[in-house]
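Participant: next one to model:
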Amino acid sequence: MKLNIQRYIPVAALSLMLFNSSCSDSFLEKSPSDYITSNDLEEVAKWNTNILMGQALGTYSTTFAMSTGGVGGHDDFGQKAVDIATDLMSGDMVIMMKGYGWFEMAGDLTCSTRTAAQFSYQFWRYYYRLIKATNEILDAAGGDEAQPTGESGVYFAQAKALRAYSYFNLVNLYARPYLEDKNALSIPVYRTQLTSEAAQKSTVEEVYNLIVKDLTDAIPMLEGYVRPSGQKDQINQAIAKGMLAYVYLTMGKYAEAAELSQEVIDSGEYTLMNRTEVINSGFNSVSIPGWMWAIDLTTSNSPALPTFWGHMDLFTYSYAYAGGEKLIDTNLYNSIPESDVRKKWFTEIGSDGKQAELTNWWKFYDSKRIYGNREWYNDEVYMRVAEMYLINAEANARNNALPAAQNTLKALLDERDTETASKVADMGKEELLDQIYFNWRLELWAEGRGLLTMKRFQKSITRCQEDAMLPGQTYDYKDERLTFKIPENEIINNPNLKD
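Facilitator: Below is the predicted model of the structure:
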């Protein structure tokens, strides 16, 4: 058996370390720049499932490593960079002051052009890099129609789910919404790395068909899979169901979205963050019960300053600490009732007795506060069970199942705003949807749901005067600046992608 030894050794070592470790750390690679080839994996997987495990976990580390988008700046660090940029594009989060340059192209809506390396090229390269890595795993297992069992089946299913997640993000960033024009040409689809043939654009519907198939394949294969104690980096069945619920919601398949999200809620595996956790947890640890999918950053795997925490936490030594704060939109802040505990996230009374800037005081913060963390190892969240409540409430409301929508929204608000919770039962469909929209924007502020929420609810926004980028400007969900263009260098390499 002939192996590429240089590539095999680090992956095998990683696998062995993971297999034998009893620690809570994930031991994910810091900079997974190389993948072993499909031929190598196909041979090795016959006798060592740990090799597939090493490849899968190395793929997860791509989601938080620096420069995974190929740009190399301090706003190129995987999934949380996408989350920050798209929330800035939605206007729910704004940049207080120009200066460092990071994320400013997202703030002024100049990041989506063909020639914009940040972020049009960066996001394209990041997600297709994930797709390439997941395709390698699927190829090694016999192709994406294979049905491996046991541990190999788990890593196969995780690869399918992560590929679906990548295509879902791509098609929503680089194409118009599914419900507006599902027949429009969008992005190329690659299901294997065993050919170098350049793909043509697929329609939005064709991309969604693959997404749905990948997730419906993955969900039963993840039945019974339990992640190692204290770890939340790997995709389990609840996360795959959550992904598919989100997909169905975006497709207008509301009954299916409601059913799947309810299954996650009813499983009891995750509990909503309560009123105390919402303020006192700092959103900084995978141990939070309401976190479904999250990365346990450590001093050994953190990309350091270019992290979510480096840009969002006032109290970690970071850009935010040094003047690069991100603020909540003033109009959104002013719409938060005084009875809502989440208003505390953005409220701080200074020594002069006046309210300080509407920045992130009490949502994402290190518990040690000032200079609390200069090693950037606070954890990063990708999915929370609160999203399942909001998906469920929205899907049921849109499907005219108002009592079910009211019950789910009330369950969330019972831990956020009891005064508003007491009024939910009397809300009609439109008022209920307005309240759900508000809670998407507030509950998931700075967690990367703003742009998709804006498009799904077909809303417009007027930037607040505190915004350093586009103060007072109004735009709606159809604004062409909110849809990324396929990068110019991709079109040069693949003429099939020309308009």
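Participant: okay, CA-based contacts and neighbour counts for the rest of this
Facilitator: Fine.
Participant: how about the helices of the stretch 51-200 of the chain, start to end?
Facilitator: 79-90, 104-107, 122-140, 150-174 (DSSP state H, counting those that start in this stretch).
Participant: same list (these) but as a markdown table, adding distance to residue 443 and mean neighbour count.
Facilitator: Output for these, formatted as a markdown table (distance: least, C-alpha to C-alpha, whole Å; neighbours: other C-alpha atoms under 10 Å):
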| stretch | distance to residue 443 | mean neighbour count |
| --- | --- | --- |
| helix 79-90 | 13 | 25 |
| helix 104-107 | 21 | 23 |
| helix 122-140 | 25 | 25 |
| helix 150-174 | 20 | 24 |
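Participant: which one of those lies nearest to residue 229?
Facilitator: The closest approach between residue 229 and any of those, judged by C-alpha to C-alpha, belongs to helix 150-174 at 16.7 Å.
Participant: can you give me the angle that closest one makes with helix 122-140?
Facilitator: Calculated by axes from the mean of the first three to the mean of the last three C-alpha atoms, to 10 degrees, helix 150-174 forms an angle of 150 degrees with helix 122-140.
Participant: now for helix 150-174, which elements pack on it?
Facilitator: Counting contacts by 3 or more C-alpha pairs under 8 Å, 6 or more residues apart in numbering; DSSP states H and E, helix 150-174 is packed against helix 49-61, helix 122-140, strand 185-188, helix 204-221, helix 237-251.
Participant: for the comparison step, fold the sequence that follows:
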Amino acid sequence: MKIRIKTLSLALLIFAMTSCKEDFLETVPTDSVTPAVALADEASMQNVLNGIHRGLYSQSQTILPGGDSARAGDHYWVPMGDAIAGGLIHSADANNLGWRDTMQWNDHTLETSLTNEILWYHRYNIILHANLIIDRINQGDLTETPNLLAIKGQAYTYRAWALLSLVQHYSKGYLIGNPSTDPGVPVNLNAQSTGPRGTVQDVYDQIGLDVNAAIAAFQNAAPRPTGGPETKSQLNINVAYGVKARWALSMGDWQTAATAAVAARQGFPLMNEADWKSGFNTNDLPEVIWGSNVISTETTFFRSYFYLMCNTFNGSQNRSNPKIADRRLVDAIPDTDYRKDVFLIDAPNTNASASNGEGGWDNNTNPLYTTEEEFDAAEAAIKSQYGMTSGHNTHPYMHVKMLQKNPGTTDPDDIIYMRSSEMYLIEAEAKAMMNDIPGAQAALAPLGNERDSAYDVTIFNSQAALMDHIKFQRGVELWGEGFGYTDKIRWDEGIDHGADGGSGAAAVLYQDAFVVERPSVNDDWIFKIPQAEINANPNIGPGDQN
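Facilitator: Modelled structure (predicted):
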């Protein structure tokens, strides 16, 4: 990053906007912006923050020198977590944006891959601009108003969040390695600093300092604005507590994780059935603590989160390749749990190119359809109900959890990063790991009772039973929201699509990713350091490669 630091330092500043509520970006010539001007006052610093917000979902070439239109920030990184972990399953061959390569583990395992490079520089770009804000505030010549404290809290939260993302992808998992000696990622604490990888523990220590600094700032800060979905792109104390809960959970600090998770979800009630089935396409949902509000003037079209995994999006990635859930997970959902309804178990397999070889009426294996007319009628009914086009295919176990506001189009939808359900599950896992059986049951009960009319948490009355159930609940509740990768690393679990009756994935399509050894014995779970970084950073050499 040392060579790139000067070119990155203003990358987001020149795309900063005057307000997160506006539908356009204010741009200025690169050579007319300096940190002194861009960070002169609260309004200017808020513009920089708004640029960071936009950078989460913009095409990377608009924020990074050498970026690429095939990666649009967390549109890609969020579903990637479930694609790599084998939960978001491809039913047919389609490699738009390298999505098949990602799923097959032919992407993050290569030091020259676009995914490795863009994720690295995207997160460090966030850190760089957070550093610019923090450095400016720490100069001490600005009046510490509630608004300035809100800006400070957001900057520290962003730095903590970006560092956590980096260390979880480019280093060995905290709980399955030796954090005091395992290589971490560079910790840059001001706009002009760079350094060696250090250790995983070094990174985790800094995340803890940052997230606590964020919470301290937010405690006396102006509250986050209320209103439409755009307001939840701004970070607040709940987001900071949520990042702290994730950080503590990933390192096995169970009590801190539980306490922070409770604080994070305050004011964000669980969704009811109607909300849960509405498509997960807006920050307006009551559970959403943080998300990107993707405005129509900046849609990424065929590079969006929903393009990669939503079965109503009108793109070839979806029409030819309906995304399905692991049938072992879906079959385990009780019929009294309304979440089962968003997985269409008996959808006909209409794609003649389906990887399992069962596509089309001539290959139908579902005894529910005894005639071609019944088969075709079922397809038509699904397309009509969910707004798919005539070109969309259907497939058994396809999901309709993520649905567009305007199905069958390429219109943009929001990206949800943090919900209160996750916080209930973090508290439950943390208390189960402390062997606090009543505490874990109490944390699970509100979520389970809301989702399942016959839910009885008392049957999970041992640590082992609770952990198995928490893993199941995370798999169902957070399916498609990107947590599979970090969950499997934390739990040290591998991937086996063929076990226990099979997931529904085809070995011919998944190839080496059909069975993957657990993270503690397989370093392929660790993303490769970009070769471009090794070439550019004098503090990182070929011997530092994962």
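Participant: TM-score for this pair?
Facilitator: Here the TM-score for the pair of chains, by TM-score structural alignment, normalised by the length of structure 1, is 0.87; 471 aligned residues with a C-alpha RMSD of 2.8 Å.
Participant: circling back: select, out of the helices and strands packed on helix 150-174 of structure 1, the one closest to residue 263 of structure 1.
Facilitator: Per C-alpha to C-alpha, nearest to residue 263 of structure 1 of these: helix 237-251, 8.3 Å.
Participant: on that earlier part again, okay, the helices of the stretch 51-200 of structure 1 in CSV with distance to residue 471 of structure 1 next?
Facilitator: Below are the helices of the stretch 51-200 of structure 1 laid out as CSV (distance: least, C-alpha to C-alpha, whole Å):
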stretch, distance to residue 471 of structure 1
helix 79-90, 13
helix 104-107, 11
helix 122-140, 26
helix 150-174, 24
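Participant: now for those helices, which one comes closest to residue 193 of structure 1?
Facilitator: helix 122-140 (6.0 Å).
Participant: so where is that closest one in structure 2?
Facilitator: Aligned by TM-score structural alignment, helix 122-140 of structure 1 falls on residues 118-136 of structure 2.
Participant: what's next to that stretch, contact-wise?
Facilitator: Applying C-alpha atoms under 8 Å, 6 or more residues apart in numbering, the contact partners of stretch 118-136 of structure 2 are 8-9, 12, 35, 39, 45, 48-49, 52, 60, 64, 67-68, 71, 73, 77, 152, 155-156, 158-159, 162-163, 165-166, 188-191, 529-530.
Participant: tell me who's in contact with the residue most central in space within structure 2.
Facilitator: The C-alpha lying nearest the average C-alpha coordinate of structure 2 belongs to residue 78 (C-alpha atoms, centre = their mean; 2.9 Å). The neighbours of residue 78 of structure 2, taking C-alpha under 8 Å, 6+ apart as the test, are 305, 417, 481, 482.
Participant: for the aligned residue in structure 1 for the second one, list the residues it contacts.
Facilitator: Matched by TM-score structural alignment, residue 417 of structure 2 corresponds to residue 382 in structure 1. Taking C-alpha under 8 Å, 6+ apart, we find residue 382 of structure 1 in contact with 292, 293, 294, 295, 447.
Participant: what about the first one, helix or strand, and which?
Facilitator: Element membership for residue 292 of structure 1 (DSSP states H and E) is strand 291-295.
Participant: matching residues in structure 2 for whichever helix or strand comes after that strand?
Facilitator: Note on strand 291-295 of structure 1: by DSSP H and E, the next helix or strand toward the C-terminus is helix 308-312. Mapping helix 308-312 of structure 1 onto structure 2 (TM-score structural alignment) gives residues 305-309.
Participant: so how far is that stretch off the chain centroid?
Facilitator: 12 Å (C-alpha atoms, centre = their mean, to the nearest Å).
Participant: on average, how far is it from the matching bit in structure 1?
Facilitator: Following superposition, stretch 305-309 of structure 2 is found to deviate from structure 1 by 1.5 Å on average (mean C-alpha distance after the TM-score superposition for structure 1).
Participant: same check, this time on stretch 204-215 of structure 2
Facilitator: Relative to structure 1, stretch 204-215 of structure 2 is 0.7 Å off (mean C-alpha distance after the TM-score superposition for structure 1).
Participant: which residue numbers in structure 1 go with that stretch?
Facilitator: Under the criterion TM-score structural alignment, stretch 204-215 of structure 2 matches residues 208-219.
Participant: can you check stretch 383-390 of structure 2 too?
Facilitator: The aligned range for stretch 383-390 of structure 2 is empty, by TM-score structural alignment.
Participant: the residue nearest to the centre of structure 2 matches what in structure 1?
Facilitator: Under the alignment (TM-score structural alignment), residue 78 of structure 2 maps onto residue 83 of structure 1.
Participant: tell me how far that match lies from residue 415 of structure 1.
Facilitator: Distance, residue 83 of structure 1 to residue 415 of structure 1, by C-alpha to C-alpha, to the nearest Å: 25 Å.
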